[in-house]
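K.L.:
model the following, please.
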Amino acid sequence: RRLHVTGVTSHPTREWTTQQAGNLATDLGTRTEPPRFLLRDRDGKYGEAFDTVFQADDLRIIKSAPQAPRMNAHCERVTGTIRREALDHILITGESHARHVLNTYEDHYNRHRPHQARDQLPPEAQ
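P.N.:
The predicted structure is shown next:
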């Protein structure tokens, strides 16, 4: 599992999330093994246009059950990891600062941070 940070905003909208979906779909196109599905919650920010971006790449869209955070455990876990390892130790001063912190953490997570499920290797290690 790799971490992808596509954007930062304090006021996400349907249009913004659709644009971020397009950015992510472009980035995922460079992977050797394409993803098979997208698990997302039922937030109103994710509309049909958001789903269409991924369905164009033959991804199956799976919506989590209402009010069921355990159904999306991988996302909840990585969100908690980001909070504990990065955001709890830094006072974020704005969107550009948040973008910088998250991009730095993304690099650390994918290239250097040990992952127990991978025998203490980062996701990008051979």
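K.L.:
from now on I want contacts and neighbour counts done on CA atoms only, so please keep to that.
P.N.:
Noted.
K.L.:
pull out the buried residues from the top helix by length along the chain.
P.N.:
Longest among the helix segments of the chain by residue count, using DSSP state H, is helix 95-111. Residues 98-99, 102-103, 105-107, 109-110 are the ones in helix 95-111 that count as buried (16 or more other Cα atoms under 10 Å).
K.L.:
which elements pack onto that helix?
P.N.:
Judged by 3 or more Cα pairs under 8 Å, 6 or more residues apart in numbering; DSSP states H and E, helix 95-111 has no packing partners among the helices and strands.
K.L.:
what ranges does this structure have for its helices?
P.N.:
Using DSSP H, helices in the chain cover 14-28, 48-55, 73-85, 95-111.
K.L.:
out of these, flag the one nearest residue 123.
P.N.:
Closest approach to residue 123 among these (Cα to Cα): helix 95-111, 5.2 Å.
K.L.:
measure how the closest one sits relative to helix 73-85, angle-wise.
P.N.:
110 degrees (axes from the mean of the first three to the mean of the last three Cα atoms, to 10 degrees).
K.L.:
how far out from the middle of the chain is helix 95-111?
P.N.:
Distance of helix 95-111 from the chain centroid (Cα atoms, centre = their mean, to the nearest Å) equals 12 Å.
K.L.:
do the same with stretch 69-76
P.N.:
Offset of stretch 69-76 from its chain centre (Cα atoms, centre = their mean): 12 Å.
K.L.:
one more, please, to line up against the first structure:
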Amino acid sequence: MRVLKSPPQAPKANTHSERLNGTPRRELLDRTLILNERHLRRTLTRYLEHYIGHRPHRALSQLCPSQAEAGPPRPIDLAEHRVHRTAVLGGLINEYQIAS
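P.N.:
This is a model prediction of the structure:
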């Protein structure tokens, strides 16, 4: 890990770094007791996998970054399917998929 200083006279640079640091802090670290560095790394790695692969983003029209390039998925009638919930990080976050 290395420290990056924000450039002088760039007011938007600070907002981006605050967002980058604040989202995992609010969604994960404020609700988790971290035991040691290994636990922190494992927890942040799993959160990053969730953030990129499953979490919807408003800037991407409620798509996750892994879906953004492929476009929105086709609509599914949930009355005809069962939904499977997967607990992530001990139930702190849940991911939902159509059960096969």
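K.L.:
tm score of chain vs chain?
P.N.:
The TM-score (TM-score structural alignment, normalised by the length of structure 2) is 0.59; 68 aligned residues with a Cα RMSD of 2.3 Å.
K.L.:
that older thread, for the longest helix of structure 1, give the aligned segment of structure 2 as residue numbers.
P.N.:
Helix 95-111 of structure 1 lines up with residues 37-53 of structure 2 when matched by TM-score structural alignment.
K.L.:
quick one: contacts of the matching stretch?
P.N.:
24, 28, 34, 64-67, 88-89 (Cα atoms under 8 Å, 6 or more residues apart in numbering).
K.L.:
pick out the most distant pair among those residues.
P.N.:
Farthest apart among the contacts of stretch 37-53 of structure 2 - using Cα to Cα - are 34 and 67, which lie 30.9 Å from each other.
K.L.:
what's residue 15 of structure 2 aligned with over in structure 1?
P.N.:
Correspondence of residue 15 of structure 2 to structure 1, assessed by TM-score structural alignment: residue 73.
K.L.:
does residue 83 of structure 2 touch residue 95 like I think?
P.N.:
No - between residue 83 of structure 2 and residue 95 there is no contact under Cα atoms under 8 Å: 10.1 Å.
K.L.:
how much does the match of helix 95-111 of structure 1 stray from structure 1?
P.N.:
Stretch 37-53 of structure 2, aligned to structure 1 and superposed, deviates on average by 0.4 Å (mean Cα distance after the TM-score superposition for structure 1).
K.L.:
pipe the contacts of stretch 37-53 of structure 2 into CSV and attach neighbour count and distance to residue 56 of structure 2 per row.
P.N.:
CSV is the format used below for those (neighbours: other Cα atoms under 10 Å; distance: Cα to Cα, whole Å):
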residue, neighbour count, distance to residue 56 of structure 2
24, 15, 14
28, 17, 16
34, 13, 26
64, 20, 4
65, 17, 8
66, 14, 10
67, 16, 9
88, 14, 15
89, 16, 17
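K.L.:
so which of the residues you listed are in strands?
P.N.:
Members of the contacts of stretch 37-53 of structure 2 lying in strands (criterion: DSSP state E): residue 88.
K.L.:
now residue 34 of structure 2: closest residue in space that isn't a chain neighbour?
P.N.:
residue 40 (5.9 Å; Cα to Cα, 6 or more residues apart in numbering).
K.L.:
ok, so of the buried residues of helix 95-111 of structure 1, who is nearest residue 14 of structure 1?
P.N.:
residue 99 (19.7 Å).
K.L.:
center of structure 2 - which residue?
P.N.:
Among the residues of structure 2, the one closest to the centroid is residue 51, at 2.0 Å (Cα atoms, centre = their mean).
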